[in-house]
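> only geometry, no sequence info:
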């Protein structure tokens, strides 16, 4: 057997570093007792540890760290994502006030319509490839009362869900609920009906809060009364896109159920699968509706 050039084996009988076989050492890891050279020595509370033991300890620490009910990481600020979403809505609202109706026309939820201002027979909407409208419309508001009510609901429901689910799961819940609201509007509303607002996402938070409270065995009457009032307003006030409210509500409840009832051994996989199934339903519904409108 030949040795690699420049790496001569140490004298027989001396310990060699388990990672660098050409280096002799008299130091051993305090955890596994493997010999380690100065390059591999990592200071510990007592003695030195090898890189493998340090990495293993870090992984075990992450695995045993406290988690939220849905498996998310515990954080100090449980309102961060809520505040970011609220700020985005306010920023877009200010942009709408500055830019006028054109921004609403370009970004609002619209299935399929002819825009004469573009000259000729120019169709716009989701059916014409403008899929971004399904999400951008959820951040659009024109009236102060509209954004006021939606942001009040976000601030009331968001932090509790963000704390219970974790930040990443809360973002998924909010965005998919918004998409589900736009999807039901796309499927059921008139093709040229323009709609906007975060109501679909907010109703998703309502549905998720009801599921969470049920899971925690809290008194369901407060959220039940609040949801009933909002549904009453949805179906009695004119000019409200009830389809977005119901779509967001159903999606939010379904996603939250998958998140808070997922078995701990397969929690992440079940949660990802739940979101994937809801997204798959959204995609299939949109494809079918698009074929109906332009096929």
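Alright, I've got the coordinates. Note that the structure is predicted; figures quoted are calculated from it, not measured.
> make it CA atoms for all contacts and neighbour counts henceforth
OK.
> need the longest helix for this structure.
As assigned by DSSP state H, the longest helix anywhere in the chain is helix 267-294.
> hmm, who's touching stretch 249-267?
69-71, 165, 173-174, 176-177, 180-181, 200-201, 203-212, 215, 268, 270-271, 274-275, 278 (C-alpha atoms under 8 Å, 6 or more residues apart in numbering).
> Buried only: go through the residues you listed for me.
Taking 16 or more other C-alpha atoms under 10 Å as the criterion, what is buried in these is 69-71, 165, 173-174, 176-177, 180-181, 200-201, 203-212, 268, 270-271, 274-275, 278.
> alright, now check it against this:
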């Protein structure tokens, strides 16, 4: 009887791109439920700066959008920039997403305008932007530097979004999301070394 060798395990059908697809589906699902069942009132669960009893808004704000146009404006950058983040390691995607959302929310809660409410996934979008922009500096690999240069060429105008130049836009969320993404680039490149 010939010797039996262990059979290789079948390849997993899991593809990290499904993480990105799931996020987009979740965002659109929340918006449909918000409009269809709650008449848009879920946005009241956003971030209220410096109100201790409203700290949970930091968790909910990235999933809430004022209207479908607001959500659409965040969807394409999430897909494109989030996809570029995912080209690295799939685990890095979740670290960047989590740190960007947390930094964006906390920063907005700390310095946001009083008597305002902040919602939207743009803090995470700016986190992806900050991560991709600064990853080239921290990693110094050819791939990271090339992706940083492409991001600055195609999305460089995003830098204006971290300034208080548009009424009704949470520049605080953008700024701190960007900082969270930059911190992620530093943290992940340092741990890789």
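Thanks, I have the structure now. What you see is a predicted model; the values in this text were computed from it and never measured.
> Could you get me the TM-score between them?
These two chains, once laid on top of each other, score a TM-score of 0.81 by TM-score structural alignment, normalised by the length of the second structure; 180 aligned residues with a C-alpha RMSD of 2.5 Å.
> circling back: so of the buried ones among the contacts of stretch 249-267 of the first structure, which ones are in helices?
Those of those lying in helices (DSSP H): 165, 173-174, 176-177, 180-181, 200-201, 203-212, 268, 270-271, 274-275, 278.
> Any figure for the gap between whichever residue in the first structure pairs up with residue 61 of the second structure and residue 181 of the first structure?
In the first structure, the residue paired with residue 61 of the second structure is residue 137, using TM-score structural alignment. Separation of residue 137 of the first structure from residue 181 of the first structure (C-alpha to C-alpha, to the nearest Å): 10 Å.
> Dead centre of the second structure: give me the residue that sits there.
Centroid-nearest residue in the second structure: residue 124, 2.4 Å away (criterion: C-alpha atoms, centre = their mean).
> So what does it match up with in the first structure?
By TM-score structural alignment, residue 124 of the second structure lines up with residue 201.
> same deal with residue 77 of the second structure?
Checking TM-score structural alignment: residue 77 of the second structure goes with residue 153.
> Burial check on its match, number of neighbours?
17 (other C-alpha atoms under 10 Å).
> Which residues are in contact with it?
Residue 153 of the first structure neighbours (C-alpha under 8 Å, 6+ apart): residue 202.
> Okay, helices next: where are they in the second structure?
Counting by DSSP H, the helices of the second structure are 17-38, 57-60, 68-86, 90-111, 122-139, 142-155, 171-192.
> Switch the ones you listed over to JSON lines; also include distance to residue 6 of the second structure.
Below are those laid out as JSON lines (distance: least, C-alpha to C-alpha, whole Å):
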{"stretch": "helix 17-38", "distance to residue 6 of the second structure": "30"}
{"stretch": "helix 57-60", "distance to residue 6 of the second structure": "46"}
{"stretch": "helix 68-86", "distance to residue 6 of the second structure": "33"}
{"stretch": "helix 90-111", "distance to residue 6 of the second structure": "29"}
{"stretch": "helix 122-139", "distance to residue 6 of the second structure": "39"}
{"stretch": "helix 142-155", "distance to residue 6 of the second structure": "37"}
{"stretch": "helix 171-192", "distance to residue 6 of the second structure": "33"}
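> So which of the ones you listed is the most surrounded?
helix 122-139 (a mean of 27; mean count of other C-alpha atoms under 10 Å).
> Centre of the chain to it, how far?
In this view, helix 122-139 of the second structure has its centroid 10 Å away from the chain centroid, taken as C-alpha atoms, centre = their mean, to the nearest Å.
> what do you get for stretch 214-226 of the first structure?
A distance of 24 Å separates the centroid of the chain from that of stretch 214-226 of the first structure, by C-alpha atoms, centre = their mean.
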